[in-house]
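>>> My questions are about this predicted structure, shown below with the sequence.
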Amino acid sequence: MPDVTPPGVRLTAAAKVLHLLTEPPGSTTPPEPVEASAGAWAVPWSLAVLVLLLARRNRARRKAREAAPGRDAVQAAMG
């Protein structure tokens, strides 16, 4: 039974092709099955988007925190 766990980083696949036609006339052996496999890097897009959103939120909070002392001084001087 094949592994049904979704890939985290690496995705691999294998294929086997069997000939359904009978052997060619004059042949003494049936054609052999053809097998191939391939692999590729799988990008976990949902995780990448989550990390990007968290980084953006943290940067916005840091900018607001750095601007707070100046904003408070302006409000104190005006009020």
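Yep, it's here.
>>> From here on, just use CA atoms for contacts and neighbour counts.
OK.
>>> And the strands in the protein, which stretches?
For the chain, applying DSSP state E gives strands covering 10-17, 34-41.
>>> Format these as a markdown table; extra columns: mean neighbour count and distance to residue 59.
Formatted as a markdown table, the strands of the chain follow (neighbours: other CA atoms under 10 Å; distance: least, CA to CA, whole Å):
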| stretch | mean neighbour count | distance to residue 59 |
| --- | --- | --- |
| strand 10-17 | 10 | 31 |
| strand 34-41 | 10 | 30 |
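>>> want to compare, so here's the second one:
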Amino acid sequence: DGIIITGDITGEEASVDDLIKLKDEIDKPILVGSGINKDNVNNYLKYCDGVIVGTSLKENNMTNNPVSKENVREFIKVVKNNF
């Protein structure tokens, strides 16, 4: 069991402040499930157990496009460089 937090609408970033409060209140894994990209992922990974990444890994950041190998490489590089 775990909890997924999201922004108010699809693709919107979750509140880091809400994430911090939630982490202090529960003893379950927490995933952030919307709005994650290479520019903000490390803000979240400090406080959660994982992230769900989708649109930011697609070509031109469009949901219906195929996954961009370059976007995936950049995302992984950012995460690896900060952990």
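It's in. Bear in mind that the values here come from a model prediction, so they are computed numbers and not experimental data.
>>> Need the TM-score between these chains.
Between these two chains, after superposing, the TM-score reads 0.20 (TM-score structural alignment, normalised by the length of the first structure); 30 aligned residues with a CA RMSD of 4.4 Å.
>>> Make TSV from the strands of the first structure and add distance to residue 58 of the first structure to it.
Formatted as TSV, the strands of the first structure follow (distance: least, CA to CA, whole Å):
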stretch	distance to residue 58 of the first structure
strand 10-17	30
strand 34-41	29
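>>> out of these, which comes closest to residue 57 of the first structure?
Checking these against residue 57 of the first structure by CA to CA gives strand 34-41 as the closest, at 28.3 Å.
>>> now that closest one against strand 10-17, angle please.
Using axes from the mean of the first three to the mean of the last three CA atoms, to 10 degrees, the inter-axis angle of strand 34-41 of the first structure relative to strand 10-17 is 170 degrees.
>>> Residue 49 of the first structure: which of the strands of the first structure is closest?
Across those, residue 49 of the first structure has its closest neighbour in strand 34-41 (17.2 Å, CA to CA).
>>> Many thanks, have a good one.
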